[in-house]
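K.L.:
After the sequence you'll find the predicted model.
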Amino acid sequence: MQSAHVGKHWIGTYENGLGDGATGTLSSKPFRVTQPWAAFLLAAGPFETTRIEIVDAADQKVLLKVSGNDTRKLAGKTNSTETLSPVIVDVRAWQGREILLRVIDEQADSAWGHLNFDDFRFYAQKPVLAGAIEVK
């Protein structure tokens, strides 16, 4: 499988031996939004149940959800792919606040019921990344 992950570490919810049957949530430790822009890499099945959430650490309010369904629509794709695609997020409204990331896979009963996630970074300016989609 070619996912186009960056570096040595990434998250894939298929790669645990259970394939698409595995479900669960992985939450990061809280961290401060230090720049006005963020980007990450995502590939996910075409469901709302395979998603990344950006969450306010103080009140646990979900600030943004990005699902495999969202990325397919925004990119104009019709088929699923393992290849990670860049997602750009304007985080100016949350600058200075503590957030956390949630990697969520609640899709156990179908092909493509998994996601791949990698390389979350902050940027001082809106990043220019080949093939990127911007979510709001």
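P.N.:
Received it, and whenever you're ready, just let me know what you need. Numbering: from 1, shown residues only.
K.L.:
switch to C-alpha atoms for all contacts and neighbour counts from now on
P.N.:
Fine.
K.L.:
all helices of this protein, in order?
P.N.:
68-75 (DSSP state H).
K.L.:
now the strands for it?
P.N.:
11-12, 24-27, 31-32, 37-44, 50-56, 62-67, 85-90, 98-105, 115-123, 133-135 (DSSP state E).
K.L.:
Would you mark the buried spots in the last one?
P.N.:
In this case it means strand 133-135. For strand 133-135, a neighbour-count test (16 or more other CA atoms under 10 Å) marks residue 133 as buried.
K.L.:
Now distance to residue 5 too, for the strands of the chain, in a markdown table please.
P.N.:
What follows is the strands of the chain, written out as a markdown table (distance: least, CA to CA, whole Å):
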| stretch | distance to residue 5 |
| --- | --- |
| strand 11-12 | 9 |
| strand 24-27 | 18 |
| strand 31-32 | 22 |
| strand 37-44 | 8 |
| strand 50-56 | 16 |
| strand 62-67 | 18 |
| strand 85-90 | 10 |
| strand 98-105 | 16 |
| strand 115-123 | 6 |
| strand 133-135 | 17 |
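K.L.:
Endpoints of stretch 45-56, how far apart?
P.N.:
One end of stretch 45-56 sits 25 Å from the other (CA to CA, to the nearest Å).
K.L.:
now swap in stretch 3-16 and tell me
P.N.:
End-to-end distance of stretch 3-16 (CA to CA): 15 Å.
K.L.:
Use this one as the comparison:
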Amino acid sequence: MRFLNLETLHAILAYSKPRAIIFCPRPLLLMRNLLLLVLLVLPAGATDLIFDTFESDGFGEWLVEGDAFGKAPTAVTPQGVNGKITGYSGQYFVSSAHDGDEPTGSLTSPEFKISQPFLGFLIAGGGHKGKTAVQLLIEDKITFEATGQNDLKMQKVVWPLKDHQGKQARIRIIDTEPGGWGIINADHFVFSDNQKPFFPKPKYRQSKANKDGLVSTDVLPGLTIPEGAVAKLFATNQTLGVYSPTALTVDEKGRVFLAETHRFRFGVEDNRSHLYWLMDDISAQTTDDRIAMHEKWQGKR
């Protein structure tokens, strides 16, 4: 049973048409009867069954082919896209725009039985039919297909599945177009008994400092990490010849980029404590200048 307070009931009655002024010597009885009427006519809530929101660090049971979709859903517009992808739900979405238009590939869901009369999702990208698209394969036949509109803003798409309930199906997100607008983006697949399923708004990632709950790890003495987290060493001097790592980052394809200090990497002596040497080094313009500088300060290290 759905309950309404008097303010909500008043709002419903004020919005209803036609309107009438009612005089009643027993207002409480009238209110109870009206409340019962409202409870009877309000529809029950729609049932939405989430198929996939891509709010994870991988594609799960989806079959990944090619390299266009990277190694996982992304929370940012991939490199190579001229613009910003918007309109997705939650934090993450899938995109074939990794490294731009040229890469191709597909994502295919596990097989499932259609149980709801509607399937909704979000889509953006290229408008190439059969090439940059979201497809619904019912009993291995492409029965529904939607493409982007050569736009980066995700739009809602809802397919009517009432005539196909009980059948086996799969969802395929495909990008076989290496040319212009050869990208497809998709998010939040949801089955519903309502032709207007609910799509959450985007949630932008925010970092939080870990103030407590840190624990030690055997991977590296002295290192503390949040409880439940896992630390792994992936690059050392012994394995990859790393000398002086100063910063690293991970791109949307899972590749790790490491920056090193040039001075330490190539054994350049640190002369920052010798200001006179450093100033001569800055003013040197030619090879002869540098040879003269070396001869001048060689005995004053």
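P.N.:
Good, I have the coordinates. The model shown is predicted, which means the values in this text are computed figures rather than measured ones.
K.L.:
Please name whichever of the strands of structure 1 is nearest to residue 75 of structure 1.
P.N.:
Of all those, strand 133-135 sits nearest to residue 75 of structure 1, with 6.4 Å by CA to CA.
K.L.:
what's the distance between the closest one and the middle of its chain?
P.N.:
11 Å (CA atoms, centre = their mean, to the nearest Å).
K.L.:
likewise stretch 101-120 of structure 1?
P.N.:
With CA atoms, centre = their mean, you get 8 Å for stretch 101-120 of structure 1.
K.L.:
Same question for stretch 26-42 of structure 1: list its buried residues.
P.N.:
With burial defined by 16+ other CA under 10 Å, the residues of stretch 26-42 of structure 1 counted as buried are 33, 34, 35, 36, 37, 38, 39, 40, 41, 42.
K.L.:
Which residue numbers in structure 2 does that stretch align to?
P.N.:
Using TM-score structural alignment, stretch 26-42 of structure 1 lines up with residues 107-123 of structure 2.
K.L.:
What number of residues are in the vicinity of the nearest residue to residue 142 of structure 2 once chain neighbours are set aside?
P.N.:
Using CA to CA, 6 or more residues apart in numbering and skipping residues adjacent in sequence, the residue nearest residue 142 of structure 2 is residue 136, 5.8 Å away. The criterion is other CA atoms under 10 Å. On that basis, residue 136 of structure 2 has 22 neighbouring residues.
K.L.:
swap in residue 102 of structure 2?
P.N.:
Residue 102 of structure 2, neighbours per other CA under 10 Å, totals 19.
K.L.:
Equivalent analysis for residue 44 of structure 1, please.
P.N.:
Based on other CA under 10 Å, the number of other residues close to residue 44 of structure 1 is 32.
K.L.:
residue contacts, it?
P.N.:
50-51, 67-69, 80-82, 112-116 (CA atoms under 8 Å, 6 or more residues apart in numbering).
K.L.:
which of these does structure 2 keep?
P.N.:
On the basis of both residues aligned by TM-score structural alignment, their matches' CA atoms under 8 Å, what survives of the contacts of residue 44 of structure 1 in structure 2 is 50, 67, 68, 80, 81, 82, 112, 113, 114, 115, 116.
K.L.:
looking at it, the second one is touching residue 54, isn't it?
P.N.:
No - between residue 67 of structure 1 and residue 54 there is no contact under CA atoms under 8 Å: 11.7 Å.
K.L.:
related to what we said a few turns ago, can you tell me which of the kept ones among the contacts of residue 44 of structure 1 are classed as buried?
P.N.:
Buried members of these, scored by 16+ other CA under 10 Å, are 50, 67, 68, 81, 82, 112, 113, 114, 115, 116.
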